[in-house]
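J.: For reference, the sequence and a predicted model appear below.
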Amino acid sequence: MALAQQVRPADDTSARIGLSGYGSRAFDSVPDTRTAGELLRGIDAAQCRFSPAAVQPPLVLYGGGDLGRLARDYCSGLGLEVAALVDRNAERLRQDAFWQGLPVFAPDEVAKDLKATAQLAVCVATAPFLPLAETLARDGWGNVVPFYDVAESLRAVHPLSNGWFVGAFSPQDMEETARVLFGWEDDVSRAHHLQFIAWRRLREEWTFEDAPVRGDDRFFIPEIMAHIGGVRMFVDGGSYDGRVTDRFLANTKSNDAHVVAIEPDLENSAAHRQGLLAKPDDISGRVTILNEALDATKRERLFHGGLGYASQLSQTGNRLLRTATIDGLNLSPDFLKLHLEGGELDALKGGMETINRCRPIIAATIYHNDDGIWRTPSWLMSELRGYRFLMRLHSWCGTGAVVYALPEELQ
């Protein structure tokens, strides 16, 4: 099957502001296995000019949503001065206590000299980067980069890892990636896998007309929602402040469903507990919060806390803790969700007895390190019998990638 496509490298404006390493390709349909293999070989053969974007003051953030808030906390923690925030909802954000002390501008309020001299870090993952960056360039901004590509230049001192880049594939990488690519249940998964690899390998944004990136159904895609009523135990691994737990409880129609929320960051779990106080007893009483860090084995490891949803096990950590395994917690999940900032594969390895015994639905993020290219999905496909596998992208810039494993008996 030949896919009609439009290849669009970064335009002249993009080249002028240093975006020539970014590009895009649009396809009119999703690929079958043969075409997917050809596209994968093309990615492997291509050259990439990407490199992390070192901080170049004055630094300005674009976007005041969840990622923008994370970016400000990130910069504050590293002693990096942020000159301003730019957001279309500037008037509302000026009233937000979180942004107090920082100039907040609407796009049309920014002085020309700031646009010309500032590094504008785009804190938006809900839309493609390149079209937005080119619009900003035409508006006068001289240096536009994704925030995660800025953070990638500071990995030695901060564990935030969403800006990683994967180099040329080894023969094993190609063999295993192709095996995963052909192992997905549907062509949408193949399209999203290729889209994910193209960004991580080439910093190209690929789009497939029949495979939209949806941000509103992360962890609760239709294939899972069809069986949500049968879930009696939802294990929310990496529960942050409880927002995914809340979504599960809102989606399930069962009053018997229980949640085990696992969150090692003490600030995050405290926020979750505080939120439960405002809920009716028949809701809050169905949630158990465990302050555990999931791992392949029980051992002592450094944990970097205080980073909001980016808190994680890391050598940059500020707290030594003893990790736990899913098997060691003696749980019986019907639905296992893991969002562990790169620790998903280790957690799965520490939960095989539980997974084999309970055969839960599994949803695991795979975008925090290059395990997501093939290691994590390959491990699942090799270790789980009688499961079908899907991949979906729920945001842009190579983020929001989730592998879903569903027991065949649920079909």
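T.: Arrived safely, thanks for sending. Numbering: from 1, shown residues only.

J.: C-alpha from now on. contacts and neighbour counts both.
T.: Noted.

J.: give me the number of residues near residue 358?
T.: For residue 358, the number of neighbouring residues by other CA atoms under 10 Å comes to 14.

J.: can you check residue 215 too?
T.: For residue 215, the number of neighbouring residues by other CA under 10 Å comes to 16.

J.: go on, residue 6?
T.: Residue crowding around residue 6 was assessed by other CA under 10 Å; the count is 13.

J.: for residue 383, same thing?
T.: Here the count is done by other CA under 10 Å, and residue 383 has 13 residues near it.

J.: what do you get for residue 361?
T.: Around residue 361 sit 22 other residues, with neighbours defined as other CA under 10 Å.

J.: Give me the distance between residue 203 and residue 299.
T.: Relative to residue 299, residue 203 is positioned 37 Å away (criterion: CA to CA, to the nearest Å).

J.: Which of these two has more residues huddled nearby?
T.: Ranked by neighbour count (other CA under 10 Å), residue 203 and residue 299 place residue 203 first, with 23 against 11.

J.: Which strands and helices lie in contact with the longest helix along the chain?
T.: If each helix of the chain is counted by residues according to DSSP state H, the longest one is helix 187-202. Under the contact criterion of 3 or more CA pairs under 8 Å, 6 or more residues apart in numbering; DSSP states H and E, helix 187-202 touches helix 33-45, helix 171-183, strand 204-208, strand 387-393.

J.: now for the ones you listed, which one comes closest to residue 86?
T.: Taking CA to CA, strand 204-208 is the member of the helices and strands packed on helix 187-202 nearest to residue 86, at 23.7 Å.

J.: tilt between that closest one and helix 33-45?
T.: For strand 204-208 against helix 33-45, the angle by axes from the mean of the first three to the mean of the last three CA atoms, to 10 degrees is 170 degrees.

J.: got another, please set it beside the one above:
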Amino acid sequence: MKDLFLDKISGLPGRVEADGEAIKKLCRLPVVLYGDGWYAPYVREYLARFGAKVAGCFADDGFTASPGTVSLAEIGRRFAEFNVVIAFADFRLARKKLEAKACGQIAGIYFFDAMAAMPGNTLDREFARRHREQFGAVYGLLADDLSRETYAAFLGAKLGGDPERLYEVWRKDQYFPEGLIRLSEREVFVDGGAYTGDTLLAFLRKTKNKYARCCAFEPEPENAAKLAALAGRQRFRDVSIINKALWSGAETLRFSGAAGATASALSAAGAAAVETDTIDRAAPDATYIKLDVEGAELEALRGAAGTIRRNRPKLAVCLYHKPEDLFEIPLYIQSLAPDYRFFLRQHQPVSCELVLYGVTGDTILNSFKKRD
């Protein structure tokens, strides 16, 4: 089974080359985006890499859109014929909506997994071949069929550009997957990359406000201020808002990202200084660690090595920010504590939000205690 998996990923075609040819063809007519949500900027950036100019953007009636986004009817008045590029992550739903509109001026409908080939996060065939053994080792560690299917589907989307298999394994219950993560009234929750509180709020709902304490780390000052304001308004109990980045040590690093951005990262070229801390120092009693820290996940885990060895906390770690994270992170955790069981879940229908869940002992629900 593992050899078949390795042969498949090694033989996938280059997706960027294939997308480039498709984008050249669709540019023979005006290119119009359908969708103006979180995914649209990534699609614009991806099209621009191939020299494609977006002639317009439309959204569903009633959607609060950005300036310049209009209705499909207005697009139809501007162009006699045009190609549509779906700028929704949920591309199947978008395709159904477009087909229901039955607009005869639409010459073609296209979708590209723009997340699969972002600069600095592109996984190509040479990389896959070079790290064949590491990918195989991780595949062998995964504890259920859905995890193995998810790993294969994610790599297939990154390498071959086909998001259809990824759509099939998409699950919506991010960080608290039903039937997998067991929460107790004694949880010490570390929210690494807390943003403005979305995951923290989900944790409070899941525990019904019965927990020991929470440590929410958010390095971007504006986001941290919003999170602190939320905590004040809702009178969170035993929640610490920490305006620092998680790392392997306590130091000062550079930080890049616009004020209030959803994704800001530690970077040598960053414009701002940011203080870092470790989980071993700030939350040595952690029982559940969530990390979505824009590529610093491995360093944050190194700063939690003592806590992981001692406590065996539940882990939810994003694997999609860097290609090497797909094998370095699970193999590092296993080196610290070989008794972890690993599960992978995909939480968007495009190649982002891939989360590795690590659980041990009593934190594994009965339905997962035996390998299926």
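T.: Nice, I can see it. Note that the coordinates shown come from a computational prediction; the quantities given were computed from them, not determined experimentally.

J.: which residues of the second structure does the longest helix of the first structure align to?
T.: Mapping helix 187-202 of the first structure onto the second structure (TM-score structural alignment) gives residues 145-160.

J.: What's the average distance for that stretch when superposed on the first structure?
T.: For stretch 145-160 of the second structure, the mean distance to aligned residues of the first structure following superposition is 0.6 Å (mean CA distance after the TM-score superposition for the first structure).

J.: Residue 84 of the second structure - that's part of a strand, no?
T.: Yes: remark: residue 84 of the second structure belongs to a strand, assigned using DSSP: H, G, I helix; E, B strand; the rest coil.

J.: what sits against it?
T.: With contact set as CA atoms under 8 Å, 6 or more residues apart in numbering, residue 84 of the second structure has these partners: 31-34, 106-110.

J.: So how do I select the buried members of those residues in ChimeraX?
T.: Buried subset of these, written as a ChimeraX selection, criterion 16 or more other CA atoms under 10 Å:
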select :31,32,33,34,106,109
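
J.: Pipe the contacts of residue 84 of the second structure into JSON lines and attach secondary structure and distance to residue 120 of the second structure per row.
T.: What follows is the contacts of residue 84 of the second structure, written out as JSON lines (DSSP: H, G, I helix; E, B strand; the rest coil; distance: CA to CA, whole Å):
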{"residue": "31", "secondary structure": "strand", "distance to residue 120 of the second structure": "26"}
{"residue": "32", "secondary structure": "strand", "distance to residue 120 of the second structure": "27"}
{"residue": "33", "secondary structure": "strand", "distance to residue 120 of the second structure": "25"}
{"residue": "34", "secondary structure": "strand", "distance to residue 120 of the second structure": "26"}
{"residue": "106", "secondary structure": "strand", "distance to residue 120 of the second structure": "34"}
{"residue": "107", "secondary structure": "strand", "distance to residue 120 of the second structure": "33"}
{"residue": "108", "secondary structure": "strand", "distance to residue 120 of the second structure": "30"}
{"residue": "109", "secondary structure": "strand", "distance to residue 120 of the second structure": "28"}
{"residue": "110", "secondary structure": "strand", "distance to residue 120 of the second structure": "24"}
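
J.: Please produce JSON lines containing the contacts of residue 84 of the second structure, extended by distance to residue 77 of the second structure.
T.: Supplementary listing: these in JSON lines, determined by distance: CA to CA, whole Å:
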{"residue": "31", "distance to residue 77 of the second structure": "15"}
{"residue": "32", "distance to residue 77 of the second structure": "13"}
{"residue": "33", "distance to residue 77 of the second structure": "15"}
{"residue": "34", "distance to residue 77 of the second structure": "16"}
{"residue": "106", "distance to residue 77 of the second structure": "12"}
{"residue": "107", "distance to residue 77 of the second structure": "15"}
{"residue": "108", "distance to residue 77 of the second structure": "17"}
{"residue": "109", "distance to residue 77 of the second structure": "18"}
{"residue": "110", "distance to residue 77 of the second structure": "21"}
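
J.: Now do the same contact list for the residue mapped onto residue 335 of the second structure from the first structure.
T.: Taking TM-score structural alignment as the alignment basis, one finds that residue 335 of the second structure is matched in the first structure by residue 382. Remark: with contacts taken as CA under 8 Å, 6+ apart, residue 382 of the first structure is in contact with nothing.

J.: Mean distance between the helix or strand where residue 382 of the first structure lies and the second structure after superposition?
T.: Taking DSSP states H and E as the definition, one finds residue 382 of the first structure inside helix 375-383. Using mean CA distance after the TM-score superposition for the first structure, helix 375-383 of the first structure ends up 1.9 Å from its aligned counterpart in the second structure, as a mean over the superposed pairs.

J.: Share the number of residues neighbouring residue 53 of the second structure, please.
T.: Counted with other CA under 10 Å, the burial measure for residue 53 of the second structure works out to 14 neighbours.

J.: for it, what are its contacts?
T.: With contact taken as CA under 8 Å, 6+ apart, residue 53 of the second structure is in contact with 27, 31, 47.

J.: so which of the helices and strands packed on helix 187-202 of the first structure comes closest to residue 360 of the first structure?
T.: Closest approach to residue 360 of the first structure among these (CA to CA): strand 387-393, 9.9 Å.

J.: And the following helix or strand past the closest one against the second structure, how far off on average?
T.: The first helix or strand that comes after strand 387-393 of the first structure along the chain, using DSSP H and E, is strand 401-407. After superposition onto the second structure, strand 401-407 of the first structure sits on average 0.5 Å from its aligned residues (mean CA distance after the TM-score superposition for the first structure).

J.: ok, back up a step: so what angle separates the directions of the helix holding residue 382 of the first structure and strand 387-393?
T.: 170 degrees.

J.: Mind listing what's buried along helix 375-383 of the first structure?
T.: Within helix 375-383 of the first structure, the residues that count as buried by 16+ other CA under 10 Å are 375-378, 380-381.

J.: the inter-axis angle of that helix versus strand 401-407?
T.: Relative orientation of helix 375-383 of the first structure with respect to strand 401-407: 10 degrees, computed using the same axes, to 10 degrees.
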